[in-house]
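J.: Build me a structure from this.
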Amino acid sequence: MGRKVTVATCALNQWALDFDGNLERILRSIEIAKQKGARYRLGPELEICGYGCSDHYYESDTLLHSFQVLAKLLESPVTQDIICDVGMPVMHRNVRYNCRVIFLNKKILLIRPKMALANTGNYREMRWFTPWSRSRHVEEYFPPRMIQEITVQESVPFGDAVLATLDTCIGSEICEELWTPVSPHIEMGIDGVEIFTNSSASHHVLRKANTRVELVNFATAKNGGIYVMANQKGCDGDRLYYDGCAMISMNGDTVAQGLQFSLDDVEVLTATLDLEDVRSYRAEISSRNLAGSRVTPYHRIKVNFALSCFDDVCTPVSEPIQWRYHSPEEEISLGPACWLWDYLRRSKQGGFLLPLSGGVDSSSAACVVYSMCLQVCYAVQNGNQSVLDDVRKIVNDEAYTPKEPQELCGRVLTTCYMASENSSQETCNRARCLAEEIGSYHININIDGAVKAVWSIFNAVTGRLPQYKVHGGSATENMALQNVQARIRMVLAYLFAQLSLWSRGMPGGLLVLGTSNVDESLRGYFTKYDCSSADINPIGGIRKTDLISFIQYCIDNFHLTSLRSVVSAPPTAELEPLKKGEVTQLDEEDMGMTYAELSVYGKLRKIAKSGPYTMFCKLITMWKDICTPREVASKVKHFFRMYSINRHKMTILTPSYHAADYSPDDNRFDLRPFLYNTAWSWQFRCIDEQVSKVESKEVNSKLEDVA
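T.: Predicted coordinates:
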């Protein structure tokens, strides 16, 4: 009697609406799964059309092409003699559902619709889909004629059911359902389901991987069973990076771990497990067995197919492993680098242009590109032909093979230092030294001529010429003078991105990289449409303190010694005049708050859902050892004034790699007004009243102590 089953899960780099590429990757994953002996293959969520189709889900074309791909899968010899579990949108009774379509040997076994939709943060599934709300209910679904002709099935089961094979029982969850308080695997496990599957499109956020892993392992720790998770990977055409981490767990332990960051478009993970280990684990959980004796049973789809073989006594099984997590610095090094690679190869551009100022932010962006080049070289050395093909297309050289990351960096990254009369020699040197170490093609540009030309136009029209504050000008003049410099840099960045390759006799254009971090975006500490405006931003979702740690990581691991002077230098915009050749303008002084404080404000505002008053109430206890209540009130008021004054800037933030749950990105993630009453009169009055109460209590307490 067979008892050992081999199951396969995968991480696929699917792309929204790339039906040809998505089909190819699905077929390749099934082929690999079969080669590894698997009898069941699970793929990521909505893998046929790609998860990130967004409003394209409204289009009948998306449904049509998904069924056309499904028809190709059903007909393919590759999909025979293995249960295939694929994801796609399905319209049932004029309602659109996010579904798993499970089939075997040209027969659809079950269409299982998603029951809990992801509808927070970056996710808007309720906009396009409806959750299936009828637990344990199954209906008839009449597939399109193109499918009926292949399967010879007039109708197929549609709903919340499980598969009963000859040797075990399999139940499905879809992404968000694992994260809900009452996940389907709980009741399914009590009803005797032994293998749970989860197809996901779960994106990367710094320090998030452990949450996902713990949820999977915990799913089988109390109830026993095998849990198989698939996930999308790569850039699906938006700000998110789906970070793979396909995994298989049994009885609370991980038995197979997939890569979190990889340039491989197809990764297949298999494990061979003994069903009797599940049954013996469950045997002594009396509470589970009591619940199982009175559970409402699931509808079982009978499948005349076994996942195990009769003669499997000598087949080795997968043993528990310890999950290996990346440090946050490694995540910054790998996640944005893989995201940039996908964006570069899929946009068919010739590389990147990065305004390199010599500060932490732009240096971090340069290091991410360098890390990308490292990952590409590793992949090529390991025989990844698709990566090599993409490299050759990008550099327009069919014979080119990258050997060293510096060499590749020189081909795909152009860095430019845009100096003005307010720039210091120190920042110029730091930018040049880093460019030399990573191998980028580096250019120096002086923007003074362009800035003076703009001011000459203004002077000719108005007859007036503004002055910096240090020269007797007003705050309005001072800000305008700074903004012109910043915006001229943006214009020149795009000019050189379009024409620098042409000027060197090479085809193509470059993508401009932005360099604003998440804290500066939250505070609005940047000029609207300045050089922070770009095509994409690899660090826009990363806080300043993490970027400083990342710079140190690059010093230690990439041996970029020039970064030592970068990490030790105080952050500065260098937009105001120097004093005896030295920088006097410092970012934290300009902002009126530190980067560490900004991170705290961001988390409280977004994650803890705090308005001004609640933020004040939380901070008077958090900062009680370093600030008085009145000082806390002053800091909170200053943050909200600056935040609300600059909120309009967040509507035009460069599309950034999403790495922080307190990102102020206005696109889908942080939906708030951009025109505020910046006085916050009611809210600030509540804070002032509370400060007075706290101070009165402190005075009375001191008087009582004296008495």
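J.: From now on I want contacts and neighbour counts done on CA atoms only, so please keep to that.
T.: Will do.
J.: Quickly find the element holding the closest residue to residue 209 other than its chain neighbours.
T.: Spatial nearest neighbour of residue 209, excluding adjacent residues (CA to CA, 6 or more residues apart in numbering): residue 325 at 7.5 Å. Under the criterion of DSSP states H and E, residue 325 resides outside all helices and strands.
J.: same check, this time on residue 187
T.: helix 184-190.
J.: Please apply the same query to residue 196.
T.: Taking DSSP H and E as the criterion, residue 196 maps to strand 195-200.
J.: Could you do residue 300 as well?
T.: Using DSSP H and E, residue 300 maps to strand 299-302.
J.: next helix or strand past that strand?
T.: Assigned by DSSP H and E, the successor of strand 299-302 is helix 328-347.
J.: ok, and what's touching that following helix?
T.: Contacts to helix 328-347, defined as CA atoms under 8 Å, 6 or more residues apart in numbering, come from residues 204, 206-207, 234-235, 237, 241, 243, 261-263, 350-351, 367-369, 371-372, 375, 390-391, 394, 511, 538-539, 546, 549-550, 553, 657.
J.: same thing with stretch 392-406?
T.: 345, 348-351, 370, 373-374, 377, 380, 388, 391, 408, 411-412, 437-440, 507.
J.: Could you do stretch 485-498 as well?
T.: 352-355, 418, 420, 447, 450-451, 508-512, 527, 529-534, 575.
J.: can you check stretch 423-431 too?
T.: With CA under 8 Å, 6+ apart as the criterion, stretch 423-431 contacts 356-359, 363, 417, 419, 562-563, 565-566, 574-575, 578, 581-583.
J.: in the stretch 351-500 of the chain, which spans are strands?
T.: Here the stretch 351-500 of the chain has its strands, by DSSP state E, counting those that start in this stretch, at 352-355, 413-419, 441-446.
J.: would you list these in CSV and tack on mean neighbour count and distance to residue 695?
T.: Listed next are the strands of the stretch 351-500 of the chain as CSV, based on neighbours: other CA atoms under 10 Å; distance: least, CA to CA, whole Å:
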stretch, mean neighbour count, distance to residue 695
strand 352-355, 27, 49
strand 413-419, 24, 50
strand 441-446, 16, 54
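J.: Dump those to JSON lines, plus distance to residue 517.
T.: Putting those into JSON lines (distance: least, CA to CA, whole Å) gives the following:
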{"stretch": "strand 352-355", "distance to residue 517": "14"}
{"stretch": "strand 413-419", "distance to residue 517": "18"}
{"stretch": "strand 441-446", "distance to residue 517": "23"}
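J.: who wins for proximity to residue 610 among those strands?
T.: Closest to residue 610 of the strands of the stretch 351-500 of the chain, according to CA to CA: strand 352-355, at 35.6 Å.
J.: Can you give the contact residues for the closest one?
T.: 362, 365-366, 412-418, 493, 496-497, 510-514, 531.
J.: Stretch 574-585: end-to-end distance?
T.: 6 Å (CA to CA, to the nearest Å).
J.: ok, back up a step: closest to residue 475 out of the strands of the stretch 351-500 of the chain?
T.: Evaluated with CA to CA, the strands of the stretch 351-500 of the chain place strand 413-419 nearest to residue 475, the distance being 23.1 Å.
J.: and for comparison, fold this next one:
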Amino acid sequence: MGRKVTLATCSINQWALDFEGNLERILKSIEIAKAHGARYRLGSELEICGYGCADHFHESDTLLHSFQVLRKLLESPVTQDIICDVGMPVMHRNVRYNCRVVFLNRKILLIRPKMMMANNGNHREMRWFSPWNQLRHVEDYYLPRMIQEVTGQDTVPFGDCVLSTNDTCIGSEICAELWSSRSPHIQMGLDGVEIFTNASASHHELRKADQRVNLIKSATTKSGGIYLYANQRGCDGDRVYYDGCAMVAINGDIVAQGAQFSLNDVEVITATLDLEDVRSYRGEACQPDMESEHKTCHRVKVDFSLSSGDDIYLPTHQPITWPFHTPEEEISLGPACWLWDYLRRSGQAGFLLPLSGGVDSSSTACVVHSMCVLLCQAIEDGNSQVLEDVRRVVGDDSYRPEHPKELCGRIFTTCYMASENSSKDTCSRAKELANQIGSTHMNINIDMAVKGILGIFSVVTGSWPKFRAHGGSHRENLALQNVQARVRMVLAYLFAQLSLWARGKPGGLLVLGSANVDESLTGYFTKYDCSSADINPIGGISKTDLKSFLLYCVEHFQLSALTGILAAPPTAELEPLTDGQVSQTDEVDMGMTYSELSVIGRLRKISKCGPFSMFCKLLHMWKDALSPTEVAQKVKHFFRMYSVNRHKMTTVTPSYHAESYSPDDNRFDHRPFLYNTRWTWQFRCIDNQIPVLRVPLPVAAPGGTSWQGGVKDAALKAEMLNTGSDQSERTKCPPHPGGNWDL
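T.: Here you go, the predicted structure:
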């Protein structure tokens, strides 16, 4: 009949500049696609060199090596008799483009440059590439001599064009073009293109997968057609994790789906579909629009068919329901896969984590445990690459893990770093969790090191600082907290480098961090303390989500030790105990709750709010719990602390990117780190609004606040009406509170 086509798309774990490994994985994916009867294979964005090359795209070597890999692909017998669609950078007329190169049987059919750049958030494509802005325009591209020698071609079509086979028409989109309001698939569909392809490098964020699925379903619901989506997988050498989700859709239905999180380096998804289903759908739903005037696509013709003449008995794929992961499952799986890529590619022998017995460090420990569960499951499923990598990490060619807990003991070391300010409860909680996940656990007392450092200071200055509880000043109190935190960082790296050596084993350990995204927002950590590490799997995750994740781990992994950890108030344990009990808590130190911080973080980054616009939004969001005065105080307190501590983001540990309000200065949040912390003009705008507010009196909760007209009493009103000089208390930068605030 010649109407059914078998198509392949894939998720491949490519690595920036790993040309050898990238070539092997591309060839393997093509081999699998052919074995399943596919006549067209789509790969991920920039798969030849890796998407995350960043400023290496400026180097001529990256272009050279990409063409060398392309030559290997053209020459390989694996790539014969299948249309291959690969991604690589190409320079045309001295301009660098992010391109798709489509070839068949040692001939390049076309080169399609990306037309819409991803240039926000984690992406800076305009730094390295130019968009192809010439709609429906095609030029001759002169091939390098190394490619001419293989193909016998001098030039090939370069530009906004589609591929016309004997039986259908195929058009490309590249990643961000799907998300654009001017997506190319709209006009291509109206011009009769029946198969759309999208090569992506789309990173994981919590609760994001459904956006991709809905966009693809919507694209083919509106105008019909088949949509192939390929995506990068794994850690490409940076903070993001590309989470696969390769898929095939037709006429608004998903018919084939790849895994979102997987340890398989190569995953190929194939689907057999009937072109007549597209034609029938369009004939009913899209006929009037397809007759309208539009500029036609430039078609590159190839004497090749995706279908065969005897496909009448070939079954086609039917619609499926996409099973989305919960946020807790995403936290369990995404950072775990990211950690595994870092470990196996770093050449280290495992991880070391300072385990305090609190929510954050326990969450990091649970992510490592989840990684071990995934590794054991992959080995049990016959993944030889994972087994080979595990053996290399542990330094034993005959090793085969029997249980996640046993594997955890081989590659994960935890240590509780006690001081005289530590409680027995946190120590026992850390030990119990370590026992349940199987990590090699140590108890380390840091008092000797702290006293030694303070002794040096005393010899030089003749002074010995005291905690506030013992009569010391705020500056003394803060310095004594910070020296403990920084000693823990020094000891963490010492034990990471030498603990395996002391046990007669080879290799070193990667130090894991455990500061969450909310603490990074306000700088609630000591610069260069034990939050400073090699990598941090939870640095982009909110405290609220981490608590939900630990509840998930209690049930999913049977880690009962987490119950006590969740019940305990978060604390840094850097100040003296009161009657053996913790007297310092994180939320009191920060002056706001973690849930409040999450809301503020989203307003600051996603809604682009400065102090005044944030106050205006929170005034309504929190009207049932806080008065305008209290809202103003929280907003001003946040921005003071944010600006005072913003410099810490320049040294924050590289963290798994999981939230769109991440404050990571190095890649995601490009804002200054030296501020006027008084925010004089902005705070005055807030203060000027409070006296004139006329908001209905809310019903006060027990112990809550009643208010009318925006002020509680005459004294507060008088204070807020004072909008004069910078000398008023409300515009002064207050002294740091206790805990981890650190200049």
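J.: Overlay the chains and give the TM-score.
T.: After superposition, the two chains reach a TM-score of 0.98 (TM-score structural alignment, normalised by the length of the first structure), with 701 aligned residues with a CA RMSD of 1.1 Å.
J.: if we can go back for a sec, got a list of contacts for the strand holding residue 196 of the first structure?
T.: Contact partners of strand 195-200 of the first structure, identified using CA under 8 Å, 6+ apart, comprise 42-45, 87, 168-176, 178, 185, 225-232.
J.: Now that strand on the second structure. Mean distance?
T.: Mean deviation of strand 195-200 of the first structure relative to the second structure after superposition (mean CA distance after the TM-score superposition for the first structure): 0.1 Å.
J.: Could you point out the helix or strand that follows that strand?
T.: Downstream of strand 195-200 of the first structure (by DSSP H and E), the next one is helix 209-221.
J.: Mean deviation, that next one versus the second structure?
T.: In the superposition with the second structure, the average deviation recorded for helix 209-221 of the first structure is 0.5 Å (mean CA distance after the TM-score superposition for the first structure).
J.: With stretch 479-492 of the first structure instead?
T.: Stretch 479-492 of the first structure sits 0.2 Å off on average (mean CA distance after the TM-score superposition for the first structure).
J.: Quick check: buried residues in that stretch?
T.: 479-490, 492 (16 or more other CA atoms under 10 Å).
J.: Matching residue 13 of the first structure against the second structure, which residue comes up?
T.: Residue pairing (TM-score structural alignment): residue 13 of the first structure is matched to residue 13 of the second structure.
J.: how much space is there between that match and residue 337 of the second structure?
T.: Applying CA to CA, the value for residue 13 of the second structure to residue 337 of the second structure is 11 Å.
J.: Could you do residue 327 of the second structure as well?
T.: Distance, residue 327 of the second structure to residue 337 of the second structure, by CA to CA: 15 Å.
J.: Same question for residue 508 of the second structure.
T.: Taken as CA to CA, the span from residue 508 of the second structure to residue 337 of the second structure is 20 Å.
J.: More neighbours: the two, which one.
T.: residue 337 (27 against 20; other CA atoms under 10 Å).
J.: Can you find the partner of that one in the first structure?
T.: Looks like residue 337 of the second structure aligns to residue 338 there (TM-score structural alignment).
J.: A strand includes residue 140 of the second structure, no?
T.: Yes. Counting by DSSP: H, G, I helix; E, B strand; the rest coil, residue 140 of the second structure is part of a strand.
J.: tell me the contacts of it?
T.: Contacts of residue 140 of the second structure by CA under 8 Å, 6+ apart are 155-158.
J.: Filter those down to just the buried residues.
T.: Among the contacts of residue 140 of the second structure, those classed as buried by 16+ other CA under 10 Å are 156-158.
J.: out of the buried residues of stretch 479-492 of the first structure, who's nearest residue 79 of the first structure?
T.: For those, the closest approach to residue 79 of the first structure (CA to CA) belongs to residue 490, at 51.3 Å.
J.: ok, that closest one to residue 655 of the first structure distance?
T.: Residue 490 of the first structure is 16 Å from residue 655 of the first structure, by CA to CA.
J.: swap in residue 290 of the first structure?
T.: Separation of residue 290 of the first structure from residue 655 of the first structure (CA to CA) stands at 53 Å.
J.: Which one's more surrounded, the two?
T.: Between residue 290 of the first structure and residue 655, residue 655 has the larger neighbour count (other CA under 10 Å), namely 22 against 11.
J.: burial count for the closest residue to that one other than its chain neighbours?
T.: In space, and not counting its chain neighbours, residue 655 of the first structure is closest to residue 536: 5.1 Å by CA to CA, 6+ apart. Neighbour count of residue 536 of the first structure, defined by other CA under 10 Å: 22.
J.: Next, count neighbours for residue 409 of the second structure.
T.: 19.
J.: Name the SS class of the residue lying closest to residue 238 of the second structure once chain neighbours are set aside, please.
T.: The shortest distance from residue 238 of the second structure to any non-neighbouring residue, by CA to CA, 6+ apart, is to residue 52 (7.2 Å). Here residue 52 of the second structure is recorded as helix under three-state DSSP.
J.: now do residue 249 of the first structure
T.: Classification of residue 249 of the first structure using three-state DSSP returns strand.
J.: ok, it to residue 194 of the first structure distance?
T.: 12 Å.
J.: quick one, which of the two is more surrounded?
T.: Taking neighbours as other CA under 10 Å, residue 249 of the first structure and residue 194 compare with residue 249 leading, 30 against 23.
J.: and that one, what is it in contact with?
T.: Residue 249 of the first structure touches 216-217, 220, 226-228, 255-256, counting by CA under 8 Å, 6+ apart.
J.: swap in residue 598 of the first structure?
T.: Residue 598 of the first structure makes contact with 519, 522-523, according to CA under 8 Å, 6+ apart.
J.: Tell me which of those residues fall in helices.
T.: Residues of these located in helices (DSSP state H): 519, 522-523.
J.: what about residue 599 of the first structure, neighbour count?
T.: Using other CA under 10 Å: residue 599 of the first structure sits among 20 other residues.
J.: doesn't residue 519 make contact with it?
T.: Yes. Residue 599 of the first structure is within contact range of residue 519, at 6.3 Å (criterion: CA atoms under 8 Å).
J.: which neighbours do those two share?
T.: Listed contacts common to residue 599 of the first structure and residue 519 are residue 543; contacts here mean CA under 8 Å, 6+ apart.
J.: who touches stretch 208-225 of the first structure?
T.: 178-179, 185-186, 189-190, 193-196, 226-227, 229, 249-254, 278-279, 281-282, 285, 288, 325.
J.: centre of the chain versus the longest helix seen in the second structure, how much separation?
T.: Longest helix in the second structure, counting residues (DSSP H): helix 474-502. Mean-position distance between helix 474-502 of the second structure and its chain equals 28 Å (CA atoms, centre = their mean, to the nearest Å).
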